[in-house]
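**Q** Got a predicted structure plus its sequence, pasted below:
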Amino acid sequence: MMDGSVSLSELSCKNIYVKIDDKLEGKLFDLRKKQFRSIRDMSRTSDIPENKLEAFFWHGDSYNLEIFLKIVKIFGIKNYEKRIVWIGGKTRGGGIRNPRIPFNFNSFHGGKFIAAVLGDGNFSKNLSVGYINFCPDMITSFKDVSKEVFGDINIKTDRKNWILLPRIAGRILLCLGLKPGRKTATNPRMPDFIKNGSRKCKIGFLQQFSDDEGSAQIRPPYSYSIRFELAREIPYDKITEKHEYVPSLLLDLHSLLRELGYSVTNIYGGRVYRGRKRLTRYAVSWCFDIQGKFSLEKFRRDIGFRVGERKEKLDYGLSMMTKNTYGPKAINTAIVGFHNAQKVRGIVTKHHMKSEMKQTIRNAQAWLSKLERRGLIERCSGGVVICNGRGFCGLEGRTPLGYKISDKGLRFLKEVNKGKTYTIRSCPVNAGERVYSCKWSNTTKT
């Protein structure tokens, strides 16, 4: 259990039954006849009641796991786990055919299964395990992962986005130390066998948990991050101590990502809202971000998103981070884009730059600031009439609304265009004049 595997001896329970293959079944009957004269004789020499031995050898095709383990121990049979063809509860309708005993969760698929249960899944108090997701690919992936971990497990699908596993899966999770109940109330932790396990197990856990609880916060040019957010319930009288109620799973996830070399922010948030279906408790939401181009590229390479929208946003954000480096080629592109906007508008604002460069308003403003610091453009002030595009030209001395290319920018643009001539436009109106149609006059410079 400490290494992430669950054997039959750890799973022993009165309500669990197994079916064995014909070869092992025949061997048990032959050994009983050879070593004991009768069922009563076998009961006397062991601590197994006679009625349970009779039920084991003479009734039904499924055997109580507790009795089965005692009998194979009496006869000294080894490697019996490979002879089990079915395991499940006493009631019909749920179980695992050809189970992969011992159940190993210290693996890539094992880490993904645990992350799914702690993410969009649920582990209820009646030991039923479920998973809900509105993405069909995620539902299919969870089914495949469940079969890789348990074997041919019986899976029920409800409403196409909610699947249920038999209770035998919940009993196995109990052996791993997971707590049943609402996650916001039980405050689950990341199992130790994942924190101390193999790299494949950690990557599997992070892949699934990122798809369930991660989000791509891409808002160029200033916001490039991947966010993880979890909530935890606290009593009303503890609301002033909310900083002591950070979800343990979020703390473990934060430590794991730092251990793997990712650049993560400190945990922040503390947004308070009323707990679900609870009148006496609050829920507090906490989060942290993965930031930096190196960490985001590493995340896409090693972990990544499988959901289309988040995957596309991450790819777009990384491409924008590559394009927005202020190198020589980027400056050339920016000054040419500024020139194209000035040919049409005469005076360039951040909105014109946004349309010309096909970028966000913040990114356009960042480019204007960069070009101004280099002296390639200058603000329209000191007697220059400024038109805001709505028919009004501002008074002299007011806050500039736009930019124009400078003499240095003209020389730089000439070098970029290799001596080509270009045209700019100006609007000859008097200061303070309200105009509703502006006839632009062309001025050609070389």
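**A** Nice, I can see it.

**Q** all contacts plus neighbour counts: C-alpha atoms, from now on.
**A** Noted.

**Q** all strands for the stretch 251-400 of the chain, in order.
**A** 268-274, 281-291, 377-379, 386-387, 393-394 (DSSP state E, counting those that start in this stretch).

**Q** Looking at these, spot the one closest to G214.
**A** strand 281-291 (9.4 Å; Cα to Cα).

**Q** Show me what the longest helix along the chain packs onto, helices and strands only.
**A** For the chain, the helix with the greatest residue count under DSSP state H is helix 328-345. For helix 328-345, the packing partners by 3 or more Cα pairs under 8 Å, 6 or more residues apart in numbering; DSSP states H and E come out as helix 350-357, helix 361-373, helix 407-416, strand 422-426.

**Q** Which residues does that helix contact?
**A** Residues outside helix 328-345 that contact it (Cα atoms under 8 Å, 6 or more residues apart in numbering): 323-324, 348, 352-353, 356-357, 367, 371, 376, 404-405, 409, 413, 416, 423-425.

**Q** Can I get the buried part of these as one PyMOL selection?
**A** Selection of buried members from the contacts of helix 328-345 for PyMOL, criterion 16 or more other Cα atoms under 10 Å:
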select buried, resi 324+348+352+353+356+357+367+371+376+404+405+409+413+424+425
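
**Q** Next one for the comparison:
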Amino acid sequence: MEKILIDIGSSTVKVYKYSNKKLNLILQRSLYFKDGFDPEGGISPENKKELFELLEAIKEENKDVSIRIYATGIFRKLAPETKVNFIDEVFLRTGLYFNIIDQDLENFYLEMALVGKCNLNEPVLLINIGGGSTELVVMYGKEAIERLNLDFGVGKIISDFPQINEEISRAKLEEVVESVKNLLPSLQNKPKIAFYTGNELTYMKLANYPLKKNNLFEDEDHPYLIEFEDFKNKNKEIFEKITLKELESLMPDNPKWMHGARPCSTIAQAICEKYNIEKIVPSDSNIINGIVRQEFRHVTLSGSFRKHLDYIIEVKKKLENNGVIVLSPRFTIPKTPETEFVIFHGEEGLSPLELERYHLESIKKSDALIVCDPNGYVGASALLEIGFAHSLGKRIIFTEKPEEFILNNLPFEIGLLL
């Protein structure tokens, strides 16, 4: 089934079409949400207007297609009440759930995007630079062994060094690099190779960086690498010899995206210098690539265990086969089937109250509450759990459109990516 997945960061909106297990970028738009942003007031009226117009256009062009939003960066800085109100406003105006993912989940998606791509027997650094934040993850094989979440990105460089985006940069590359290096903490591990993610492969090809064939490992998504010294020299050329207009002309459909080119490359250069990176593998992978591989770490399933147990167990199996940990229900064989309150083998000795409290506690630890509601049926206990999840600001996903009127007025999503 075709789906539209929208990645909304601090300065860029990327729209992907996911169909037949293939992911294609279909739209990229620069929107500088940091401009006029206030944690209590939210994004500026101008940015809000442009965002809503974009979401409505995406809906109009993709009627009857499931659309998912994944927001990061500056949206995490919204004050709690402002965040709730904004999510409600987006849902009421567009019918879309504005899913703001936390930093740990974003890291997980980045790791999932690249896990297994590199089979070298040594640590590898993942670099993801956004408009308002930067994530560094050291991977060893399929395991993340070290993480750094930095509270700055492209926006800070543009703010601190406004001359960087003059036709020829009057900000000196070396000075900007040193300022970034001063913000970087130490790494315990000593990687020599870095994945540089977020459309960087496309950018380096457009800007004619001296890329070489990737002779470190084979992966069709990562055919090239660049020596750090070559990366550094090309950055200097883009600062001192290539005009901003020339950069903009490389991406005529979204020229503003190139306003982040010099700042982003500067941060990447500082990171590579600080941690003695020798080779860079440019990558177009981002969180959406990770999401389509595994969207959740932990979930709780809700629904009528009395009426729809087989349906719920089938959803549980599908999730677990995809690597997701289902925190509740833990067991699958009912001891008291079709009774008022179903107890499973393995839950003996626990009262209904204790079991419901465990179920609610698992919601706190979950990335989402998944409501199994064949034909839209939602029972009384599921209503309690949905209300609890909503009060926590948790993501709520129904497997089918719910019948209850009030549920259709709470922010929610329908269907799984599986």
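**A** Yep, it's here. Since the structure is predicted, the reported quantities are computational estimates derived from the model, not experimental observations.

**Q** Any idea what the TM-score is?
**A** The TM-score (TM-score structural alignment, normalised by the length of the second structure) is 0.20; 140 aligned residues with a Cα RMSD of 6.9 Å.

**Q** ok so, going back, which of the strands of the stretch 251-400 of the first structure sits most buried?
**A** Among the strands of the stretch 251-400 of the first structure, strand 386-387 has the highest mean neighbour count (mean count of other Cα atoms under 10 Å), at a mean of 24.

**Q** counting contacts, what elements does it pack onto?
**A** Going by 3+ Cα pairs under 8 Å, 6+ apart, strand 386-387 of the first structure lies up against strand 393-394.

**Q** Which stretches in the stretch 101-250 of the first structure count as strands?
**A** For the stretch 101-250 of the first structure, the strands defined by DSSP E, counting those that start in this stretch cover 103-104, 121-123, 129-132, 152-153, 156-158, 162-165, 214-219, 223-235.

**Q** for the stretch 1-150 of the second structure, same thing?
**A** Using DSSP E, counting those that start in this stretch, the strands of the stretch 1-150 of the second structure run over 3-8, 12-19, 22-30, 66-71, 124-129, 134-140, 143-150.

**Q** what does the stretch 251-400 of the second structure give?
**A** 279-282, 298-303, 325-328, 368-372, 395-398.

**Q** Which is the succeeding secondary structure element to the last one?
**A** Using DSSP states H and E, the helix or strand that follows strand 395-398 of the second structure towards the C-terminus is strand 413-414.

**Q** Report all helices and strands that that next one contacts.
**A** Using 3+ Cα pairs under 8 Å, 6+ apart: strand 413-414 of the second structure touches strand 395-398.

**Q** quick one: buried residues of the strand it packs on?
**A** For strand 395-398 of the second structure, the neighbour count (16+ other Cα under 10 Å) marks 395-398 as buried.

**Q** hang on, the earlier thing: how about the strands of the stretch 1-150 of the second structure, which one is nearest S302 of the second structure?
**A** Checking the strands of the stretch 1-150 of the second structure against S302 of the second structure by Cα to Cα gives strand 66-71 as the closest, at 20.9 Å.

**Q** So G26 of the first structure lies in a helix, does it not?
**A** Yes - assessed by DSSP: H, G, I helix; E, B strand; the rest coil, G26 of the first structure belongs to a helix.

**Q** That one and L253 of the first structure, how far apart?
**A** 50 Å (Cα to Cα, to the nearest Å).

**Q** Which one's more surrounded, the two?
**A** Neighbour count, other Cα atoms under 10 Å: between G26 of the first structure and L253, L253 has more, with 19 against 10.

**Q** sorry, back to before: can you list the strands of the stretch 101-250 of the first structure in TSV and add mean neighbour count?
**A** Listed next are these as TSV, based on neighbours: other Cα atoms under 10 Å:
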stretch	mean neighbour count
strand 103-104	20
strand 121-123	22
strand 129-132	22
strand 152-153	20
strand 156-158	13
strand 162-165	19
strand 214-219	19
strand 223-235	21
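
**Q** Make a markdown table from these and add distance to K73 of the first structure to it.
**A** A markdown table is the format used below for those (distance: least, Cα to Cα, whole Å):
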| stretch | distance to K73 of the first structure |
| --- | --- |
| strand 103-104 | 21 |
| strand 121-123 | 33 |
| strand 129-132 | 32 |
| strand 152-153 | 27 |
| strand 156-158 | 35 |
| strand 162-165 | 31 |
| strand 214-219 | 48 |
| strand 223-235 | 46 |
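
**Q** Which of these sits closest to Y63 of the first structure?
**A** Y63 of the first structure lies closest to strand 152-153 among the strands of the stretch 101-250 of the first structure, at 18.6 Å (Cα to Cα).

**Q** helices or strands next to that closest one in the packing?
**A** Counting contacts by 3+ Cα pairs under 8 Å, 6+ apart, strand 152-153 of the first structure packs against strand 95-97.
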